[in-house]
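Chemist: The sequence isn't on hand, but the structure is:
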């Protein structure tokens, strides 16, 4: 593992992270619901998911998942159901409105918001079978057959840190815009759009082969 390989991997991971998808939508909603701390927690959750996929790909478990249609279908449907559930919750929140009443959560509510944001980030990434396919296609390009444990650790660290840095930056950018984005009418529109996107992504994943 040399510097060129590490930078190349970081570039590929960054491009994948930047591409709009479930992780991006979950991050946006986490910041709008719980602020900067929730956004940072969601970023940590997504990075934890990347860590898990990097590890299981390195030991070959992800290969078994891709080879087994039953296992792939279970993960696919679980992930689709989770995204649809989050989408429905966002749509219900948009329908209810009343965001002003929850604009300043108490300490305990803030803690729950941080934990929830981390869980959403982690599960959204873990239950996305396309992430498994992505790592299966990507890992062999950077990890040779004679790779050492150190090579694997470095590769994993690059993938995790790249994801963490990008989503941390995204969380702070959205936080800077939060005063505008959390205005009642704007937030209601965003929740409606995000809910629709999450449901659509969930259905698309469920129908994917």
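Modeler: Received it, and whenever you're ready, just let me know what you need. Quantities reported herein were computed from a predicted structural model and do not represent experimental measurements.
Chemist: drop to CA atoms for contacts and neighbour counts, all remaining ones
Modeler: Noted.
Chemist: And the helix or strand containing residue 109, what does it pack against?
Modeler: Taking DSSP states H and E as the definition, residue 109 sits inside helix 107-126. With contacts defined as 3 or more CA pairs under 8 Å, 6 or more residues apart in numbering; DSSP states H and E, helix 107-126 has these neighbours: helix 22-59, helix 69-96.
Chemist: Buried residues, that helix. List them.
Modeler: Under the neighbour-count criterion of 16 or more other CA atoms under 10 Å, helix 107-126 has 110, 113-126 buried.
Chemist: before we move on, the earlier item: most packed of the helices and strands packed on helix 107-126?
Modeler: Comparing the helices and strands packed on helix 107-126 by mean neighbour count (mean count of other CA atoms under 10 Å), helix 22-59 comes out on top with a mean of 24.
Chemist: Can you give me the buried ones in whichever helix or strand comes after it?
Modeler: Tracing the chain past helix 22-59, the next element assigned as helix or strand by DSSP H and E is helix 61-67. Neighbour counts over helix 61-67 (16+ other CA under 10 Å) mark 62, 63, 65, 66 as buried.
Chemist: next up, a second structure to put side by side with the first:
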């Protein structure tokens, strides 16, 4: 089991650091709202991953992979959410709110909105569920299905937490150094286009 866990940790690390939707959300939130909100978004993503891990343990992700209808429904819902996220992001970039003094500590409402976005982005992406169904079993010893799934899910969550901590810190530091409104506006525009691109990709990709 130790060897299998180490091999899985290496493969999962490569997958986790590959730029994707979740990393984009953490970067965009950290630049727009600061490190605390970026980490709130990351916590939401980790919560979604934990839910997918539990679903893998009880077999719900197998149902998702086996049911074409369930996969398509979740895919359309996820694409719709990403499209809404992209459009609202582009709208904010085009119609920025008046500059306000930043509070000493981020408002709880802002942190919760970032957390909620992280949860929704992850849970409405069926490929996140299929990841736990398709990748983890390849490394599990034959006699360790339940405990191994829990262990490997925990390994993945720890790696993701470390990665998002690094990403949010770096993105927020970059935003602090480049305080020009034009930079944040360009970042919002790029993020909005990327969200729309992910939505289209999710719709057209076959299960």
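Modeler: It's in. All values reported here derive from a predicted model rather than from experimental measurement.
Chemist: on that earlier part again, can you tell me which of the buried residues of helix 61-67 of the first structure comes closest to residue 152 of the first structure?
Modeler: Taking CA to CA as the measure, residue 152 of the first structure sits nearest to residue 62 out of the buried residues of helix 61-67 of the first structure, at 15.3 Å.
Chemist: So residue 47 of the second structure is in contact with residue 120, correct?
Modeler: No. Assessed by CA atoms under 8 Å, residue 47 of the second structure is found out of contact with residue 120, at 9.9 Å.
Chemist: coming back round to it: compared with the second structure, how much does the next helix or strand along the chain from the helix holding residue 109 of the first structure deviate?
Modeler: The C-terminal neighbour of helix 107-126 of the first structure among helices and strands, as given by DSSP H and E, is helix 129-142. Superposed on the second structure, helix 129-142 of the first structure shows a mean distance of 1.6 Å to its aligned residues (mean CA distance after the TM-score superposition for the first structure).
Chemist: List the neighbours of helix 129-142 of the first structure that are in contact with it.
Modeler: With contact meaning CA atoms under 8 Å, 6 or more residues apart in numbering, helix 129-142 of the first structure is reached by 5, 9, 53-54, 57-58, 62-63, 66, 72, 75-76, 79, 125, 155.
Chemist: Read off where that helix ends up in the second structure.
Modeler: Using TM-score structural alignment, helix 129-142 of the first structure lines up with residues 126-139 of the second structure.
Chemist: Mind listing what's buried along that stretch?
Modeler: Applying a neighbour-count criterion of 16+ other CA under 10 Å, one finds 126, 127, 128, 129, 130, 131, 132, 133, 136, 137, 139 buried in stretch 126-139 of the second structure.
Chemist: which strands and helices sit next to the helix or strand where residue 14 of the first structure lies?
Modeler: Using DSSP H and E, residue 14 of the first structure sits in helix 3-18. Helices and strands touching helix 3-18 of the first structure, by 3+ CA pairs under 8 Å, 6+ apart, are helix 22-59, helix 149-176.
Chemist: Quick one: map residue 202 of the first structure onto the second structure.
Modeler: So, by TM-score structural alignment, residue 202 of the first structure is matched to residue 199.
Chemist: Let's verify that match: helix, strand, or coil?
Modeler: Put simply, residue 199 of the second structure is helix when judged by DSSP: H, G, I helix; E, B strand; the rest coil.
Chemist: Residue nearest the middle of the second structure, spatially speaking?
Modeler: By CA atoms, centre = their mean, the mean C-alpha position of the second structure lies nearest to residue 22, the distance being 2.6 Å.
Chemist: Pull the contacting residues for it.
Modeler: For residue 22 of the second structure, the contact set (CA under 8 Å, 6+ apart) comprises 42, 45, 118, 121, 122.
Chemist: can you check residue 31 of the first structure too?
Modeler: Residue 31 of the first structure is in contact with 37, 38, 39, 171, 174, 175, 178, counting by CA under 8 Å, 6+ apart.
Chemist: nearest to residue 198 of the first structure, of the residues you listed?
Modeler: Closest to residue 198 of the first structure out of the contacts of residue 31 of the first structure is residue 39 (17.6 Å), distances taken as CA to CA.
Chemist: still on that earlier bit, considering the contacts of residue 22 of the second structure, which are maintained in the first structure?
Modeler: Among the contacts of residue 22 of the second structure, the contacts conserved in the first structure (both residues aligned by TM-score structural alignment, their matches' CA atoms under 8 Å) are 45, 118, 121, 122.
Chemist: Export these as CSV, with columns for distance to residue 159 of the second structure.
Modeler: Shown next, in CSV, are those (distance: CA to CA, whole Å):
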residue, distance to residue 159 of the second structure
45, 13
118, 17
121, 19
122, 16
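Chemist: From the residues you listed, pick the one nearest residue 161 of the second structure.
Modeler: Among these, and counting by CA to CA, the member closest to residue 161 of the second structure is residue 45, at 9.4 Å.
Chemist: The counterpart of residue 168 of the second structure in the first structure: what's its closest spatial neighbour, skipping adjacent residues?
Modeler: Here residue 168 of the second structure is matched to residue 171 in the first structure, going by TM-score structural alignment. Closest residue in space to residue 171 of the first structure, ignoring its immediate chain neighbours: residue 39 at 5.0 Å, by CA to CA, 6 or more residues apart in numbering.
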